[in-house]
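**Q** only the shape, not the letters, is given here:
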């Protein structure tokens, strides 16, 4: 996570508001440069920020009074930024976010770092210490580190969402977004078969429509022939904008370096940032145990409800409709293998 002086400094725009307008607990941590970027790319106007948050809060209270959700300024801002301050779309994203959590208990129940020590220790996932030139954190995923006999694939998915939840706490990440670097070296047919259409549709549905994060690019390296089958499973569920942000580099690290400079990459990927170290990110997550316990390990109030499957992202409400996709996906996998 970024830890420079900007994170401790109130932006000039936020500082210009009167003390009465700044609610307790929220102080903008964006640098002046990021305030300008948020204005240009996200339509975020610092002078209207708190008004916009209050508008979203009022909509939640009026349209979803039984939804158990934080209404803090900092929390609601995540959803406004993810939807470029469109109130209606931000509200839909917020409701979908909670719907997703309730619809997939295998992933979201008891979601805390100490419950995922095996996944973290495997090196399946980490966040690189340096951001890309746009300020995006780089999430590295290495499926070859996963041994299916040790734990189910849903544990890997839990680790991904755990990481995203930690990243999105940063206002810098809310504005800049993230980049995913996926290394498919050594992924076999048997391992790929665990990531079928059911799982793919759920994961992509949440990432696209149920989580307040901006995915700016997905870089895939060392993909074997089998990846064509994996991508054939994934692609039907991707929106065109996201599909266009996938870049397949194979073993050509020079191709990767045109997008991610060597200065931010570890030596394993032709970079100059030293050896890959997963310990620092694991330690950061484990140090956040109490935060995750408060957020994900408390009983859901009996009155808490989300109004029906229509509010779920596509792919989470009707798994039975995936039968044809399952058959087609298996055919693609075997053909590519």
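**A** Okay, I see it. Here the structure is a predicted model, which is why all the values come from computation and not from measurement.
**Q** C-alpha from now on. contacts and neighbour counts both.
**A** Will do.
**Q** for the stretch 151-300 of the chain, what spans make up the strands?
**A** For the stretch 151-300 of the chain, the strands defined by DSSP state E, counting those that start in this stretch occupy 178-183, 215-221, 246-250.
**Q** for these, which one sits closest to residue 160?
**A** The closest of these to residue 160 is strand 178-183. By CA to CA, the value is 10.8 Å.
**Q** here comes the other one, which I'd like you to weigh against the first:
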């Protein structure tokens, strides 16, 4: 698995204008240096200068009240937007707004929460597999593992975003991006009707415009006929650039032409052990817990940006809704 950043919450702050910023010596690992230069245009000089500009902008922004300004956090946005500083600023504003507007998805991403703990330790429906030969982070989602009678779409959404945040500071993911394999074999009608239309629309909008992640490929495998309508909806809400990176496959054999088989669990013909993956993930989440909870202390004035997301008049985006 990716090595991780090594940054701990004790070294982090949400002071948007600290008296002293941390050092910027976060150069890419040798394995990703060429990717950073060729795909992002990243150089040591450009990285340092872009961080300076982004920090100055945050410090004087009239609506941002509290925000992480450490280099790894800000590099998420700079790298996701290939060092277009203005685009990174827009994404950061959307990210901060998104976290407050859809608190049910993004707040209290606590690995010790009983539902999150059960989903990680027992359900094992989302497995981070590690880096492929292109340096990209690969994750496997097994839809059938989720008991929709026990877990609703908000549990699953929070799990997904907790895992996102647990890996967002990884330099390798920031630079090379991620690949998702979504195995729909064994999925039932319940899996496809648990998401409301506005949930899908807003999640896709967040993925494209607010989440600082480079989505390289999404492989959806063995989607049953009952799920095709949902698949079409996802595509209709995706931006054109993302649509080009979403692929549908009738079998895992087709997927194996696109991903490194050795990364997959043994049940898929690979060499990875699900128990070992889960143990590694549990350790990472425990190490990241304080950093994950620190995110809730960031704050932006939401009103100027609330119009960026459409919300149903029927209340299907509920603020602070209890899911316990």
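**A** Alright, I've got the coordinates. Everything quoted here is computed from the prediction, not taken from an experiment.
**Q** re earlier: between the strands of the stretch 151-300 of the first structure, which one is closest to residue 318 of the first structure.
**A** Comparing the strands of the stretch 151-300 of the first structure by CA to CA, strand 215-221 comes nearest, at 25.1 Å.
**Q** mind giving me the packing neighbours of the closest one?
**A** strand 178-183, strand 246-250, helix 253-257 (3 or more CA pairs under 8 Å, 6 or more residues apart in numbering; DSSP states H and E).
**Q** ranking the ones you listed by burial, who's on top?
**A** strand 178-183 (a mean of 22; mean count of other CA atoms under 10 Å).
**Q** what about it, distance to the chain center?
**A** 11 Å (CA atoms, centre = their mean, to the nearest Å).
**Q** can you pull out the helices in the second structure?
**A** For the second structure, helices defined by DSSP state H occupy the ranges 30-40, 44-60, 71-80, 85-101, 103-106, 114-118, 153-167, 171-176, 189-193, 197-209, 228-237, 240-243, 252-255, 274-294.
**Q** what sits against residue 274 of the first structure?
**A** Residue 274 of the first structure is in contact with 265-267, counting by CA atoms under 8 Å, 6 or more residues apart in numbering.
**Q** that should have said residue 120 of the first structure, apologies.
**A** Counting by CA under 8 Å, 6+ apart, residue 120 of the first structure has contacts 126, 159, 282.
**Q** run through who's touching stretch 46-54 of the second structure.
**A** Residues contacting stretch 46-54 of the second structure (CA under 8 Å, 6+ apart): 24, 71, 74-75, 78, 83, 85, 89.
**Q** tell me, that stretch lands on which residues of the first structure?
**A** Mapped onto the first structure using TM-score structural alignment, stretch 46-54 of the second structure covers residues 48-56.
**Q** list the buried residues in that stretch.
**A** By neighbour count on 16 or more other CA atoms under 10 Å, the buried set for stretch 48-56 of the first structure is 49-50, 52-53, 56.
**Q** which one of those is nearest residue 216 of the first structure?
**A** Of these, the one sitting nearest to residue 216 of the first structure (CA to CA) turns out to be residue 49, at 23.6 Å.
**Q** tell me how far that closest one lies from residue 251 of the first structure.
**A** 45 Å (CA to CA, to the nearest Å).
**Q** same thing with residue 184 of the first structure?
**A** From residue 184 of the first structure to residue 251 of the first structure the distance is 10 Å (CA to CA).
**Q** ok, those two, which is more surrounded?
**A** The neighbour comparison of residue 184 of the first structure against residue 251 (other CA atoms under 10 Å) goes to residue 184, with 20 against 16.
**Q** shouldn't the more buried one be in contact with residue 146?
**A** No. Counting by CA atoms under 8 Å, residue 184 of the first structure stays clear of residue 146, with 11.2 Å between them.
**Q** just to revisit the earlier point, what do residue 184 and residue 251 of the first structure both touch?
**A** Contacts common to residue 184 of the first structure and residue 251, judged by CA under 8 Å, 6+ apart, are 221-223.
**Q** who wins on neighbours among those residues?
**A** residue 221 (21 neighbours).
**Q** for it, give its distance to residue 97 of the first structure.
**A** Taking CA to CA, one finds residue 221 of the first structure at 30 Å from residue 97 of the first structure.
**Q** can you give me the offset of stretch 179-192 of the first structure from its chain's centre?
**A** Using CA atoms, centre = their mean, the offset of stretch 179-192 of the first structure from its chain centre is 18 Å.
**Q** which residue numbers in the second structure does stretch 83-95 of the first structure align to?
**A** Going by TM-score structural alignment: stretch 83-95 of the first structure matches residues 81-93.
**Q** which parts of the matching stretch are buried?
**A** Quick answer for stretch 81-93 of the second structure (16+ other CA under 10 Å): 81-83, 85, 88-89, 91-93.
**Q** can I get the helices and strands packed on strand 215-221 of the first structure in JSON lines with distance to residue 135 of the first structure?
**A** As requested, these are exported to JSON lines (distance: least, CA to CA, whole Å):
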{"stretch": "strand 178-183", "distance to residue 135 of the first structure": "8"}
{"stretch": "strand 246-250", "distance to residue 135 of the first structure": "19"}
{"stretch": "helix 253-257", "distance to residue 135 of the first structure": "16"}
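**Q** if I pick residue 157 of the second structure, what's in contact with it?
**A** residue 105.
**Q** alignment lookup: it to the first structure.
**A** Checking with TM-score structural alignment, residue 157 of the second structure has residue 157 as its match.
**Q** how near is that match to residue 266 of the first structure?
**A** 24 Å.
**Q** repeat for residue 188 of the first structure
**A** 25 Å.
**Q** also residue 34 of the first structure?
**A** Taken as CA to CA, the span from residue 34 of the first structure to residue 266 of the first structure is 27 Å.
**Q** next one: residue 109 of the first structure
**A** 33 Å.
**Q** more neighbours: which of the two?
**A** It is residue 266, of residue 109 of the first structure and residue 266, that has more neighbours when counted by other CA under 10 Å, with 18 against 14.
**Q** hmm, that one is touching residue 273, no?
**A** Yes. Here residue 266 of the first structure reaches residue 273: they are 4.8 Å apart, a contact under CA under 8 Å.
**Q** pull up the overlap in contacts between those two.
**A** By CA under 8 Å, 6+ apart, no residue touches both residue 266 of the first structure and residue 273.
**Q** in stretch 130-148 of the first structure, what counts as buried?
**A** 130-132, 135-146.
**Q** which non-adjacent residue is nearest the aligned partner of residue 266 of the first structure in the second structure?
**A** Mapped onto the second structure by TM-score structural alignment, residue 266 of the first structure lines up with residue 265. The shortest distance from residue 265 of the second structure to any non-neighbouring residue, by CA to CA, 6 or more residues apart in numbering, is to residue 272 (4.3 Å).
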